[in-house]
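Student: Sharing a model that was predicted from the sequence below.
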Amino acid sequence: MEGPALSAVADAPAGNWVDRYAPPKVRPYLQLARLDRPIGSWLLLLPCWWSTALAAGAARQPFPDPRLLILFAIGAVAMRGAGCTWNDILDRKIDRMVARTQSRPIASGAVSVPAAFAFLVFQALIGLAVLLSLPRFAVITGLASLGVVAIYPLMKRITSVPQAVLGIAFSWGALMGWASVFRSIDDPALLLFAGSVCWVFAYDTIYAHQDREDDAIVGVRSTALLFGQASWLALALCYTATVILFAMALLGAGSGILAWIGLMAFAYHLHGQVKRLDIDDPALCLAIFKSNRDAGLILFAGLSLDAIGQHLASIWLS
């Protein structure tokens, strides 16, 4: 039986639109899908958009395909919600022992496990509808990610680097945009994917520092516990690898000056994150983690403007 919905979840932003406007019966499901904190959807979406924009520049398209950008946005929200629902089903006992997560809908009893499964299927069907709207090669590429998505919530029980598995899952979109444009996966897409894995590994390490003490108590693992006070060095190395791999992707795709300016601005943002980080300040860790949306949008803007600029240049030179 489902219990009464809580008015808010502890780790959601205060005054978010779900808590303010959603009907009480719907609210716990929106909270379960994390629609009260959209940062995860942004971070899942951005590699898709990067890949679409990088492919547009390589194909000398006038701009990134708006249809693909919209489809990826819908898919990111649906699949992030499905992933969070699956995570909360598996982690319901752990969530009850952690102050930041014990008010989540399943852990608190606001949503029953059977109802959560039904909601998971609903969200997955939306994601499937989006996937089937893509070219066949991209459909096959997308389906190949499901195994990684399914096992991620279990990784913190068996490995100290669950962030590496999350990196693979959240970076799959770096292949999807390119696959949708070229019907293949080429070196630039693979390099973009590898760089994105490093990026996700780093920013989720920052996020994990919020729960470092609780994780140690309940016996789950993370890179925050693994690296401890050496986290700044691990982050610096991961972010450096991210920028190098992205630069190699730009070279392989034949990107122009605007893409390189976007990458330099992105790199500067990552440098600032490492410089500001205090792993003993949970609020700052959360703020720096969330700032990766802005970093990603900066890179997307550079890639998109470069596609537009290269197309105009090709017209002018023809």
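Tutor: Alright, I've got the coordinates.
Student: CA only for contacts and neighbour counts going forward, please
Tutor: Will do.
Student: what helices or strands is the helix or strand containing Tyr207 leaning on?
Tutor: Using DSSP states H and E, Tyr207 maps to helix 187-208. Applying 3 or more CA pairs under 8 Å, 6 or more residues apart in numbering; DSSP states H and E, one finds that helix 187-208 contacts helix 39-58, helix 162-171, helix 173-182, helix 223-227, helix 231-253, helix 282-290.
Student: For His311, find the nearest of those helices.
Tutor: Set against His311 and scored by CA to CA, these come closest in helix 39-58, at 7.7 Å.
Student: how many other residues sit next to Gly272?
Tutor: 11 (other CA atoms under 10 Å).
Student: Which secondary structure state does it sit in?
Tutor: helix (DSSP: H, G, I helix; E, B strand; the rest coil).
Student: so can I have CSV of the helices and strands packed on helix 187-208 showing distance to Ile315?
Tutor: Formatted as CSV, the helices and strands packed on helix 187-208 follow (distance: least, CA to CA, whole Å):
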stretch, distance to Ile315
helix 39-58, 14
helix 162-171, 33
helix 173-182, 21
helix 223-227, 49
helix 231-253, 19
helix 282-290, 39
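Student: and Pro114, how many neighbours?
Tutor: As a burial measure, Pro114 scores 12 neighbours (other CA under 10 Å).
Student: roughly how far apart are it and Lys93?
Tutor: With distances taken as CA to CA, to the nearest Å, Pro114 is found 16 Å from Lys93.
Student: ok, second structure coming up, stack it against the first:
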Amino acid sequence: MHNIIETKVPHYLKLMRFDKPIGSLLLLWPTLWTLWIVSEGRPSASLFWIFVMGVFVMRSAGCVINDLADRKIDPLVERTKERPLAAGYIAPIEALALFVALSIVALCLLLALPSQVWPWAIPAMAVTIGYPFMKRFIQAPQAVLGVAFSFCIPMIYVAMSRDFDLVFLLLVIVNFCWVVAYDTAYAMSDREDDLNIGVKSTAILFGRFDRLAIGVLHLIVMLGLLAIKYQLHLANHFYFAILIVGSMFAYQHWLISGREKIPCFQAFLNNGWVGAVIWFGLLSGFS
């Protein structure tokens, strides 16, 4: 039994993407942005830790359900063929049990939040479960991911008894556009495999206008950040964060200019720093 556990645990961790934290970071940053904005730079320790832990638990659960959904597709893609389910290191029933365990942990975290937040967990979980299947049915599954990765925003507002205001709307738009932009770059790195397999993505939908679409989405993000700055009367330090974000977006466009796999994936990874810059900008903006 001990040897079996030692053999399986690394595969369970890989299934939850512990070796690839970028997804957790991309979900963490909008969570921290919202916590800082709603609390005006002074989030409570309890809410901070509940939402941060929730980020890592829900991202892990999302990865597990994603690999369950793609267990017959992943072996056909060079980048994903060694994932634990695709390679046969873990059985589907084991992955399902892990998803249930993670969901129970997420439920415990939810129950620690004010009761008015609880109903929001139902659509959040539904989108988490449904997203991996969307690439088979809709042309823009990245839009569903944008919704999934934005659920933290209303949940934090509700947890802190704040009304949905203009800043709330701006946060949702900024994060949604950012998610679709970076996941389109990610999809550009998989476009040939996706076309061969028959799954859908915005990289395929936008076609030769993929870079233009990402550029428009980046512009909306920049304008949204400027609007948030003015609505919250943030210190002028926030301008530097926006300037840095703009330069990082320009760097990403240079990376994707040739539409090659590795540079497109590097452009996707660069967004882990984009989210951090915005958060640090908020830290200085509220000081």
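Tutor: Arrived safely, thanks for sending. No experiment lies behind these values; they were computed from the predicted model shown.
Student: Among the helices and strands packed on helix 187-208 of the first structure, which comes closest to Ile298 of the first structure?
Tutor: Closest to Ile298 of the first structure of these, according to CA to CA: helix 39-58, at 10.2 Å.
Student: so what's Phe266 of the first structure closest to, chain neighbours aside?
Tutor: Spatially, and ignoring its direct neighbours in sequence, Phe266 of the first structure is nearest to Ala295 (5.3 Å; CA to CA, 6 or more residues apart in numbering).
Student: Same question for Pro4 of the first structure.
Tutor: Going by CA to CA, 6+ apart, Pro4 of the first structure has Ala110 as its nearest residue, at 5.3 Å.
Student: Give me the distance between the aligned partner of that neighbour in the second structure and Ile228 of the second structure.
Tutor: Mapped onto the second structure by TM-score structural alignment, Ala110 of the first structure lines up with Tyr89. To Ile228 of the second structure, Tyr89 of the second structure is 47 Å away according to CA to CA.
Student: Neighbour count: those two, which is higher?
Tutor: Ile228 (21 against 14).
Student: Now which residue in the first structure aligns to that one?
Tutor: By TM-score structural alignment, Ile228 of the second structure lines up with Ala249.
Student: Skipping adjacent residues, who's closest to its match in space?
Tutor: Spatial nearest neighbour of Ala249 of the first structure, chain neighbours left out: Pro188 (4.3 Å); criterion: CA to CA, 6+ apart.
Student: Also Leu175 of the first structure?
Tutor: Leaving aside its chain neighbours, Leu175 of the first structure sits nearest to Ala189 (5.5 Å; criterion: CA to CA, 6+ apart).
Student: and the counterpart of Ala265 of the first structure in the second structure, what helix or strand is that in?
Tutor: Using TM-score structural alignment, the partner of Ala265 of the first structure in the second structure is Ile244. Ile244 of the second structure belongs to helix 237-256 when assigned by DSSP H and E.
Student: ok, residues contacting that helix?
Tutor: Applying CA atoms under 8 Å, 6 or more residues apart in numbering, the external contacts of helix 237-256 of the second structure come out as 185, 211, 215, 218, 222, 225-226, 229, 263-264, 266-268, 270, 274, 277-278, 280-282, 284-285.
Student: Just the buried ones from those residues?
Tutor: Buried by 16 or more other CA atoms under 10 Å: 185, 211, 215, 218, 222, 225-226, 229, 263-264, 266-268, 270, 274, 277-278, 281-282, 284-285, out of the contacts of helix 237-256 of the second structure.
Student: Run through who's touching stretch 72-85 of the first structure.
Tutor: Residues contacting stretch 72-85 of the first structure (CA under 8 Å, 6+ apart): 32-35, 40-42, 44-45, 48-49, 116-117, 119-121, 123-124, 126-127, 130-131, 149-150.
Student: Mean distance between it and the second structure after superposition?
Tutor: Here the mean offset of stretch 72-85 of the first structure against the second structure after fitting is 1.0 Å, by mean CA distance after the TM-score superposition for the first structure.
Student: was I right about Pro141 of the second structure contacting Lys200?
Tutor: Yes: between Pro141 of the second structure and Lys200 a contact is recorded at 7.3 Å, counting by CA atoms under 8 Å.
Student: Just give me the residues shared between the contact sets of these two.
Tutor: In contact with both Pro141 of the second structure and Lys200: Lys135, using CA under 8 Å, 6+ apart.
Student: For Leu54 of the first structure, what is the corresponding residue in the second structure?
Tutor: Match for Leu54 of the first structure (TM-score structural alignment): Ile37.
Student: ok, now Val197 of the first structure?
Tutor: Match for Val197 of the first structure (TM-score structural alignment): Phe176.
Student: For burial, what's the neighbour tally of the closest residue to its match other than its chain neighbours?
Tutor: The shortest distance from Phe176 of the second structure to any non-neighbouring residue, by CA to CA, 6+ apart, is to Gly146 (4.6 Å). By the measure other CA under 10 Å, the count of residues near Gly146 of the second structure is 21.
Student: Aligned counterpart of Gly146 of the second structure in the first structure, please.
Tutor: So, by TM-score structural alignment, Gly146 of the second structure is matched to Gly167.
Student: can you pull the contacts of that match?
Tutor: Contacts for Gly167 of the first structure were tallied using CA under 8 Å, 6+ apart; they are 196-201.
Student: For Ser145 of the first structure, see how far away it is.
Tutor: 12 Å.
Student: ok, now Ala224 of the first structure?
Tutor: Ala224 of the first structure sits 25 Å away from Ser145 of the first structure, going by CA to CA.
Student: do the same with Tyr152 of the first structure
Tutor: When distance is defined by CA to CA, Tyr152 of the first structure is 11 Å away from Ser145 of the first structure.
Student: next one: Ser103 of the first structure
Tutor: 30 Å.
Student: Please say which of the two ends up with more neighbours.
Tutor: More crowded of Ser103 of the first structure and Ser145, by other CA under 10 Å: Ser103, with 21 against 16.
Student: Quickly find the element holding the more buried one.
Tutor: With DSSP H and E as the test, Ser103 of the first structure turns up in no helix or strand.
Student: Contact partners for Gln266 of the second structure?
Tutor: Leu255.
Student: could you redo the last one with a cut-off of 10 Å?
Tutor: Contact partners of Gln266 of the second structure, counting by CA atoms under 10 Å, 6 or more residues apart in numbering, are 185-186, 189, 252, 255-256.
Student: most surrounded residue in those?
Tutor: That'd be Ala185 among the contacts of Gln266 of the second structure, by other CA under 10 Å, with 30 neighbours.
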